[in-house]
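A.B. asks: Okay, sequence plus prediction incoming.
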Amino acid sequence: MARAKDRTTDRRNREPEIIAAAIELFHRKGYDGASLQDVADMVGVLKGSLYHYISSKEELLARICVESHRQSSEIMEESLAAADNPLDQLRAFLHATAVWYLTNIERVSIYFNEGKRLTGERLEKVHAQGREFHSFIRSLIDKARTEEQVRPEVDPRVAAQLIVGALNSIPTWYRPDGLYSPEEVAGIYTDMTLASLCNPTPPPARKKAS
């Protein structure tokens, strides 16, 4: 019994390594170019050992996408708790999301470039996650417009699409060894985004009342 327990514990401890290896390989070689054998070799286990955790390479990709969206969901919740008004909630969300994108470029690239290779319910789940992401941004813009924090002519649906497009393009141009840190780029992105929504410029962030 003790041996079985030890093996279970060891398998559980190797899972983060498997996910990390898959992220690196899927990003570097592409989902189609990487194999489970590549993942096993990088982790240092037999290929058969991977099946203690996953049933297929597609399931491994799905887990990466699910974990990435879970982080986005946490940022949504934290943003709503960070301020009392929708514009500052949007500000908090955009900044935190941009920082996460900039510090997790491999994950982000996989989600948007390789996630479409999922099939069936897994693909539908990724699509549903995308709709949730858009809906959250759109709802905050709509609420901020209702409170006259955003220009009345701004279409929340179009604005949300543009905001998401700018976010999703980050992995294509950002370089960690470039001129700006993730925090600096996130700040610039957030300020420019809010400036495009507000007239003439967005008011300074207000701290949530204690």
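C.D. replies: Structure received. Numbers count the residues shown, from 1 in each chain.
A.B. asks: Could you use CA atoms for every contact and neighbour count after this?
C.D. replies: Noted.
A.B. asks: who's in contact with Glu148?
C.D. replies: Residues in contact with Glu148 (CA atoms under 8 Å, 6 or more residues apart in numbering): none are found.
A.B. asks: Which of the three states applies to it?
C.D. replies: At Glu148 the chain is in coil, as set by DSSP: H, G, I helix; E, B strand; the rest coil.
A.B. asks: dropping in the other structure now:
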Amino acid sequence: MPDIAGNLPVETAQPTPRKRHAKSQRRWELIIEASTALFKERGFAATSMQDISDRVGLQKGSLYYYVDSKEMLLFEILRDLHRGGEALVDHINFETGDPLGELRSYFVQISIYSGRHADRLGIFTRDFQFLDQAQQSEIIRERFMYRHATERLIALAKERGQVSDLLDVHTAAQTVLRAVTAVFEWYRPDGPLSIEEIAVQNAAILVQGLAAFGRT
């Protein structure tokens, strides 16, 4: 089971998926949607390529035009998930004079992303083990960026006196990041609060906890 906050792996080999023509992009999106739904409903091991073909409305042989294996589909689903997360990190302003405020905004966005992609995150948690070592390494390497960004913002907050010098950056980052990324485990779309409202409360609780540590 991988660390959902991310850990830097040793291997960095990156497998190359089958190339697709632009005119086939919509069909590929339907394949990814069907695979995601089936992996969520049945689990990776209990889903066959025939199941995916039937859900999309393709002949099984035609499915292999788009992808070589079920494992590659799983890899594509999880890699797309983490590529979306890269955009959140790219928008962080590390030059701000208010790193805790930036951390709060970052946590709001991660919480929303977690809630909106609960299906893929659930697949990640349960079925990551079915990827080969090279694929696992790439996914985990990409997840490391979340932890690195969190540690960097907390370190900047220490430099500016927004959090106590007693706070261990690594421990704090691991603790709060786990709370943020785990939103998908308990968020319910039909609940009393929207994912946006949950995200704002979640981020405020965590950041205020960091600011209060060692000061009481």
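C.D. replies: Sure, I can see it. Since the structure is predicted, the reported quantities are computational estimates derived from the model, not experimental observations.
A.B. asks: What does the superposition give as a TM-score?
C.D. replies: Scored against TM-score structural alignment, normalised by the length of structure 1, the superposed chains reach a TM-score of 0.85; 194 aligned residues with a CA RMSD of 2.0 Å.
A.B. asks: what range in structure 2 does the host helix or strand of Met42 of structure 1 sit on?
C.D. replies: With elements taken from DSSP states H and E, the one containing Met42 of structure 1 is helix 36-43. The aligned range for helix 36-43 of structure 1 in structure 2 is 49-56, by TM-score structural alignment.
A.B. asks: Any buried residues in stretch 128-141 of structure 2, and which?
C.D. replies: By 16 or more other CA atoms under 10 Å, the buried positions in stretch 128-141 of structure 2 come out as Phe128, Phe130, Leu131, Gln135, Gln136, Ser137, Glu138, Ile139, Ile140, Arg141.
A.B. asks: Contact partners for the nearest residue to Gly33 of structure 1 once chain neighbours are set aside?
C.D. replies: Spatial nearest neighbour of Gly33 of structure 1, chain neighbours left out: Phe26 (7.6 Å); criterion: CA to CA, 6 or more residues apart in numbering. Listed by CA under 8 Å, 6+ apart, the contact set of Phe26 of structure 1 reads Gly33, Ala34, Ile110.
A.B. asks: any idea how far the nearest residue to Lys47 of structure 1 once chain neighbours are set aside lies from Arg117 of structure 1?
C.D. replies: Spatial nearest neighbour of Lys47 of structure 1, excluding adjacent residues (CA to CA, 6+ apart): Ala40 at 5.1 Å. Remark: distance between Ala40 of structure 1 and Arg117 of structure 1 (CA to CA, to the nearest Å) = 21 Å.
A.B. asks: do the same with Ile64 of structure 1
C.D. replies: Applying CA to CA, the value for Ile64 of structure 1 to Arg117 of structure 1 is 13 Å.
A.B. asks: same deal with Thr103 of structure 1?
C.D. replies: Taking CA to CA as the measure, Thr103 of structure 1 falls 24 Å from Arg117 of structure 1.
A.B. asks: next one: Asn168 of structure 1
C.D. replies: Where Arg117 of structure 1 is concerned, Asn168 of structure 1 sits at a distance of 17 Å (CA to CA).
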